[in-house]
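Novice: I would like the atomic coordinates for the input below:
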Amino acid sequence: MLHFDSAWRFESPGSLATPVAQEFLEIIGKLALGKQQVFEHFKRYFASAYGSVASQSSNASWAYSDLQYALDEAAKNAPLCINAFYTACQELNDGPVPNHELVNRILARHEEPYRIEPPNLIRLESGQPVTRPEVPASLAQQAQDLIQESFAESQRLLAEGRFRPAVQEILWLLETVSTAFQGVSISENSSIRGKYFNTIVDELRKKNQGTALDQIFGWLKTLHGYLSAPAGGGIRHGMDLKEGVATSEGEARLYCNLITSYISYLLAEYHRLTAAPAGKA
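Specialist: You can find the predicted model right below:
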């Protein structure tokens, strides 16, 4: 049994998303292989979650139907339902069962704000989700798809509690987006010649010395440098084993939010430069 906020037992913090319950049911079906005793096993745990006692069904078909009812009732309280499913899996002595990582992936896929960190079930920090970067239509469709897919992957990793990979993914996306500026005109007689993140940002910053853009690009480089340093964020070039500190959940969310904001800003600046008439950037 998982440990969680005892208040959830008496007042539901919210119901479980229907697609999550459906995935739980599908997994149970794969585990049962038609065996009534497996349906009965899970039915007992779900019934207990909503304060009831399950009675034996007359056959496997009725056991499955009764299981569906018990799951639907338990799903009215998301954390108790998650606990019932996970605990029932761990207590099932009938072959391999899903581990907590699989359950977390299901929860993250459907944006359920819970995560299992054995022996605990925790509720994720509240807050508005990060807005997806608005990708300029002038970018090739392949580039647009890559940006959206990478952003979604970072958010999925973050929801699963894989904080360092989540920041790594969004940092990779930042560096990737910066390459869109290669060859872009920044004045009547010059264009971006750099091929890598630091040189590209340096050229953009030089063009805008003394302006807000200069400061913004400076902050961007500072964040990138810190996350790259082994004794700093330890995200890009590995973590210093003696001085490095693992990324916490709060830090990971902050980094992802900041980097996503910078990505959106870079994309807007790219759109401004590429949409402007020659010599007017």
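
Novice: can we go C-alpha only for contacts and neighbour counts from here?
Specialist: Fine.

Novice: distance between the helix ranked longest in the chain and the chain's centre?
Specialist: Criterion DSSP state H: the longest helix present in the chain is helix 249-275. Centroid displacement of helix 249-275 relative to its chain, using C-alpha atoms, centre = their mean, to the nearest Å, is 17 Å.

Novice: packing partners for it?
Specialist: With contacts taken as 3 or more C-alpha pairs under 8 Å, 6 or more residues apart in numbering; DSSP states H and E, helix 249-275 sits against helix 163-178, strand 185-187.

Novice: Need the contact partners of the longest one.
Specialist: Residues external to helix 163-178 that are found in contact with it (C-alpha atoms under 8 Å, 6 or more residues apart in numbering): 147, 150-151, 153-158, 196-197, 200-201, 224, 235-236, 246-249, 252, 255-256, 259-260, 262-263, 266-267.

Novice: One more, so I can put them side by side:
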Amino acid sequence: MDISAGNAPVFIEAFWNCCEDLEQSGLGVPDVQIINAILADHDAGYEIRLPDLIATRAYMPITVPRQAPSLDEQARALIDECLAESERLLDVGQGRRAVQEILFLLESITTAFRGMGEDTETIQGKYFGPFINEMKKRERGKAQENILTWMTTLHGYLSSPTGGGVHHGTDLKEGIAIQPHEARLYCNLARSYLTFLLEEHDQQTNGASSMPWSAY
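Specialist: As a prediction, the model looks like this:
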């Protein structure tokens, strides 16, 4: 069980195997109904239906463009790698790390906007906050300003020690642990913002006539 602790379904299987072994030795162990009740209480996403372990929810991640024409191959590779790793971490019950991976990608994509804009108003920030603030100034009064505000709200909460704690550690007294279903929501929200940023970048680089991207 210690060895498999990083993988939710493998850990559950290991626990069940332990229970079976102990029961054969004459010790009292929780039955299937009790274990399933605990899994449901913690929204683990799995249920024991002997002889199988069944996933109780099927998630479809928000689609993110796989190939952004205005970005180079290195950037596309980073997008693919981070999205795939985030999904893998979600599948094995590592919600906080999955959110951390997708947040890293969101921060990275904003750097693609450096130098864009009018000659007197080019974006020159180095970090996520300054980048977004400069972008908001250029989009004042438009829908984009509100979208960027929502994006920074999500980023700020997830980065805070009393929020997601994915950047600066978690406050041990006031921090809020990310639950599996919350991690999925945060990742999907971040994916939506990634799509928005990629489309904004493509429009600013190549105009609105760009060809559609294939789905990830």
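
Novice: how far away is the residue nearest to the spatial centre of the second structure from E85 of the second structure?
Specialist: The structure's the second structure has its C-alpha centroid closest to C187; by C-alpha atoms, centre = their mean the separation is 2.8 Å. Separation of C187 of the second structure from E85 of the second structure (C-alpha to C-alpha, to the nearest Å): 12 Å.

Novice: Likewise for D171 of the second structure?
Specialist: Distance, D171 of the second structure to E85 of the second structure, using C-alpha to C-alpha: 26 Å.

Novice: again with A177 of the second structure
Specialist: Separation of A177 of the second structure from E85 of the second structure (C-alpha to C-alpha) stands at 20 Å.

Novice: what does R96 of the second structure give?
Specialist: According to C-alpha to C-alpha, R96 of the second structure and E85 of the second structure sit 12 Å apart.

Novice: neighbour-wise, which of those two wins?
Specialist: Neighbour count, other C-alpha atoms under 10 Å: between R96 of the second structure and E85, R96 has more, with 24 against 16.

Novice: what does the more buried one align to in the first structure?
Specialist: Residue pairing (TM-score structural alignment): R96 of the second structure is matched to R164 of the first structure.

Novice: do the same with M151 of the second structure
Specialist: Using TM-score structural alignment as the criterion, M151 of the second structure maps onto L220 of the first structure.

Novice: excluding its backbone neighbours, what's nearest its match?
Specialist: Closest residue to L220 of the first structure apart from its sequence neighbours, by C-alpha to C-alpha, 6 or more residues apart in numbering: Y262 at 7.1 Å.

Novice: Translate that neighbour into the numbering of the second structure.
Specialist: That one, Y262 of the first structure, aligns with Y193 by TM-score structural alignment.

Novice: Strands along the second structure, start to end?
Specialist: With DSSP state E as the criterion, the second structure has strands at 46-49, 52-55.

Novice: one step back: return the residues in contact with the residue nearest to the centre of the second structure.
Specialist: Residues near C187 of the second structure by C-alpha under 8 Å, 6+ apart: 86, 98-99, 102.

Novice: Buried ones among the contacts of helix 163-178 of the first structure?
Specialist: Neighbour-count burial (16 or more other C-alpha atoms under 10 Å) applied to the contacts of helix 163-178 of the first structure gives 147, 150-151, 153-158, 197, 200-201, 224, 235-236, 247, 249, 252, 255-256, 259-260, 262-263, 266-267.

Novice: before we move on, back to that, go through the strands of the second structure and pick out the most buried.
Specialist: Highest mean neighbour count among these (mean count of other C-alpha atoms under 10 Å): strand 46-49, with a mean of 17.

Novice: And that one, what does it pack against?
Specialist: helix 32-41, strand 52-55.

Novice: Of all those, which one comes closest to Q204 of the second structure?
Specialist: Q204 of the second structure sits nearest to strand 52-55 of all these, at 42.2 Å, using C-alpha to C-alpha.

Novice: Determine the set of other helices and strands touching that closest one.
Specialist: Packed against strand 52-55 of the second structure by the contact rule (3+ C-alpha pairs under 8 Å, 6+ apart) you find strand 46-49.

Novice: Centre of the chain to the strand it packs on, how far?
Specialist: On C-alpha atoms, centre = their mean, the centre of strand 46-49 of the second structure falls 25 Å from that of its chain.
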